[in-house]
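[1] Build me a model:
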Amino acid sequence: MVNRQIKEKIIRLSGELTALRRKFHSEPELSWEEFKTTAFVCQYLDELGISYKKTEPTGVIAEIKGGKPGKTVALRGDMDALSVEELNKDLPYASKEEGKMHACGHDAHTAMLLIAAKALNDIKGDLPGNVRLIFQPAEEVGRGAKAMVEQGAMTGVDNVFGIHIWSQMPTDKVACTPGPQFASADIFNIHFKGQGGHGAMPQDCIDAAVIASSFVMNVQSIVSRTIDPQACAVVTVGRMDVGTRFNIIAENAKIEGTVRCFDPAVQDHVETQISHYAKQVAATYGGTAEVEYIRGTQAVINGEFSAKLVQQVAVESFGEEVLYDEKPTMGGEDFSFFLDEAPGSFALVGSGNPEKNTEWAHHHGKFNIDEAALVTGAELYAQYAWAYLHEEN
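    Predicted structure coming up:
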């Protein structure tokens, strides 16, 4: 199932792999601004002789054409960083950009996919099919994958595979089980409107602060009292903007939040309930509510065949002990847009190591990875592509 040449090649390239990751880490670029990263990926592919096309405004779609006819498997790696200040100032490869940081591991994903491409390109004559390489921008805003699909990333693809470095798992462990992996991630914005006035004369006013507070304090009943307890959902209000001055009763209150779940029916239900609840709460106090509900990414649901193939490849590559039972996360991932186009799966590769201080949460200013996990990720990318093409032909 696994290819010995791939394993040996990636081990030999481990130093280059680490150097690539550190380069990307020190030069972070935000969503839709990955111009230097895109240019570097193109240059690297040019040196390998791998054909590609740039996508707009950033991103790269490349393809390794096998020496034999067959299907096409896609490998995806995202490239964008976050608006987070790096707190690991002592690292020799710390971010050079103030207020920008690879705080989620996308630097590792890009580096791993490049090295996987290099290993696969060496044996392309033995590939019964093609390997599509998707270097994706703007995952952090949940829009990059959809844009890549619209620009042809999944045209002709039979199966798609992605990886995320995961600091909550021990280094080198691999998790990929059939079923839900990441939740859908929606956004809601609500504008409550009352009637402002003097803080000393509440009888003449409709207090938007009270309306908004009532909504926030009681909105969890949507989850606790209207959803099957065996299902799951998260409703979080993350921001409130209320009033203008200490002695003025607020006329306007704005809140922003997110909804996470795995079941599309639950997603539809929560959207309906939030709108209904906001308007009813506002009406109770004599105010009004305008609700904007924005569908973000859908849930990432691993296909059974693909997830089990990942497990098989991981065991054959790294041993039975590599498999890890990681529970589904309510975090969001726009890899779901690729799964709308073809079956596939999304794996987690552990990088948490207390001895190296790499157990910080994703999106934290001290986030870092145990670079020993890079070889695992790069090989998993390449071995999965090899295994899928040979499994299907």
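[2] all contacts plus neighbour counts: C-alpha atoms, from now on.
    Noted.
[3] could you show me where the helices are in the stretch 151-300 of the chain, in order?
    Secondary structure of the stretch 151-300 of the chain (DSSP state H, counting those that start in this stretch): helices located at 208-218, 221-226, 264-284.
[4] And the last one, how far out from the chain middle?
    Put plainly, it is helix 264-284. 27 Å (C-alpha atoms, centre = their mean, to the nearest Å).
[5] quick one: buried residues of stretch 81-91?
    81-86 (16 or more other C-alpha atoms under 10 Å).
[6] could I get those residues as TSV with secondary structure?
    Converted to TSV, those look like this (DSSP: H, G, I helix; E, B strand; the rest coil):
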residue	secondary structure
81	coil
82	strand
83	coil
84	coil
85	coil
86	coil
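[7] One more sequence to fold, the one below, so I can look at both together:
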Amino acid sequence: MGEPVDGLHGADDELEAKLIAIRRQLHRYPELANEEYATTEAIREWLRNVDIRLLDLPLATGVVAEIGRQEPGPVVALRADIDALPIQEATGLSYASSVAGKMHACGHDFHTASLLGAATLLKRKEKELRGCVRLLFQPAEEKGIGAQQIIKCGALDGVQLIFGMHNKPDLPVGTIGIRPGSLMSSVNGLRIEIKGVSTHAAIPHAGVDPILVSAHLIIALQTVVSRNVSAVDSAVISITQIHAGNTWNVIPELAVLEGTVRTLQPDSRIFIRQRIEEIAKGIAATFGAEIKLRWTDGPPAVHNNKLAADIAGLAAQQAGLHVILPEPSTASEDFAYYQQHVAGAFVFMGTSGNHEWHHPAFTVNERAIWKSARYFEALAELALLKLTIPEAEEIKHT
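    Now for the predicted structure:
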């Protein structure tokens, strides 16, 4: 799937081959969130080599660059993420990760190579652009904090539309998923500490068993979605860690549960948090335990502006891609933070993958790199065009 590609296609075989080589270099040398120093310098060098101007912004990692005229005219942003995951690679590829315990298991190397390709193509026609294309090579998506770093440094200033994409292993190369409205879930981290009273395992009545409380709580939490959330809405509650006790004959004092809550609807996000707190406190009181809940707020839901999604769909048709309406995903993406400031759309690019995201054998079909690069070239041009005609006025204020 990720080995040499035969029969390079498209109008620029040399550029396609270069993009594949770039993707493989990134894949071989992955860096985790906010550690992408070598990746950042490599991206800077690739952009300098094609004379794309870099913006001097206060970012430790990540790159922001521009193509086209800055004044007058609209500004459209294209975003790719650049960080890897703490996963030991098991692909067997000739260019597999050379760094133990780190891997591009989510395809951010593919995203980066694709945006570099689009940047090169747009640079060739820079004088024809009807405005400015801002390129965001974002760090730390896997921690859900990189988009906020980009926003904080001022990289969205003046931007009227923003677009991004994620590879989609279950879609074939040449297919793109575009959906107005909610596409990916919000996410919250959840930690529940249950404090009981330790006692000998032979005399449980002398204590308060936090493990028993945990068992009741885990079962009860599964009813929140099935009995409190509408069947036409989407929500997921998963308890992913349980920690309690350190020997076989002692009921411990403390049990700790950790998990995640994901929703597509903002109202459900608020309601589920409230319901979990009510259930947890009620069960703890029933058994005489003490309970402490800690929430970690992650990105909100990715919600695509309709007009931006329409532009994304038209560009896909122009690029010769097969457009489908994808099912919403309960995975999260910090691209959603951009959409709180700027109208935009996030799309799924088909990559004919062999495994889902975050699998140690995950890879992409590299034929998708060129298609993705050409798509974002067409998308940026079309978005700038739409922003210069009256019909696009609504986008600026949505």
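[8] Which among the helices of the stretch 151-300 of structure 1 is found nearest to residue 132 of structure 1?
    helix 264-284 (29.1 Å; C-alpha to C-alpha).
[9] Trace that closest one over to structure 2 and give me the residue numbers.
    Counting by TM-score structural alignment, helix 264-284 of structure 1 pairs with residues 266-286 of structure 2.
[10] Check the mean deviation of the matching stretch from structure 1.
    In this overlay with structure 1, the average offset of stretch 266-286 of structure 2 from its partner residues is 0.9 Å by mean C-alpha distance after the TM-score superposition for structure 1.
[11] rewinding a little: wait, which of the helices of the stretch 151-300 of structure 1 is closest to residue 36 of structure 1?
    helix 264-284 (37.5 Å).
[12] so what's the residue most central in space within structure 2 up against?
    Computing the C-alpha centroid of structure 2 and ranking residues by C-alpha atoms, centre = their mean puts residue 333 first, at 3.1 Å. Going by C-alpha atoms under 8 Å, 6 or more residues apart in numbering, residue 333 of structure 2 touches 141, 144, 184-186, 299, 301-302.
[13] do residue 307 of structure 1 as well
    176-178, 344-347.
[14] same question, residue 305 of structure 2
    180-181, 343-345, 398.
[15] Considering those residues, which are maintained in structure 1?
    Of the contacts of residue 305 of structure 2, the ones still in contact in structure 1 (both residues aligned by TM-score structural alignment, their matches' C-alpha atoms under 8 Å) are 180-181, 343-345.
[16] Derive a PyMOL selection command for the buried subset of the residues you listed.
    This is how PyMOL selects the buried members of these, with burial counted by 16+ other C-alpha under 10 Å:
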select buried, resi 180+181+343+344+345
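[17] now the kept ones among the contacts of residue 305 of structure 2 as JSON lines including distance to residue 317 of structure 2?
    As requested, these are exported to JSON lines (distance: C-alpha to C-alpha, whole Å):
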{"residue": "180", "distance to residue 317 of structure 2": "16"}
{"residue": "181", "distance to residue 317 of structure 2": "20"}
{"residue": "343", "distance to residue 317 of structure 2": "21"}
{"residue": "344", "distance to residue 317 of structure 2": "18"}
{"residue": "345", "distance to residue 317 of structure 2": "16"}
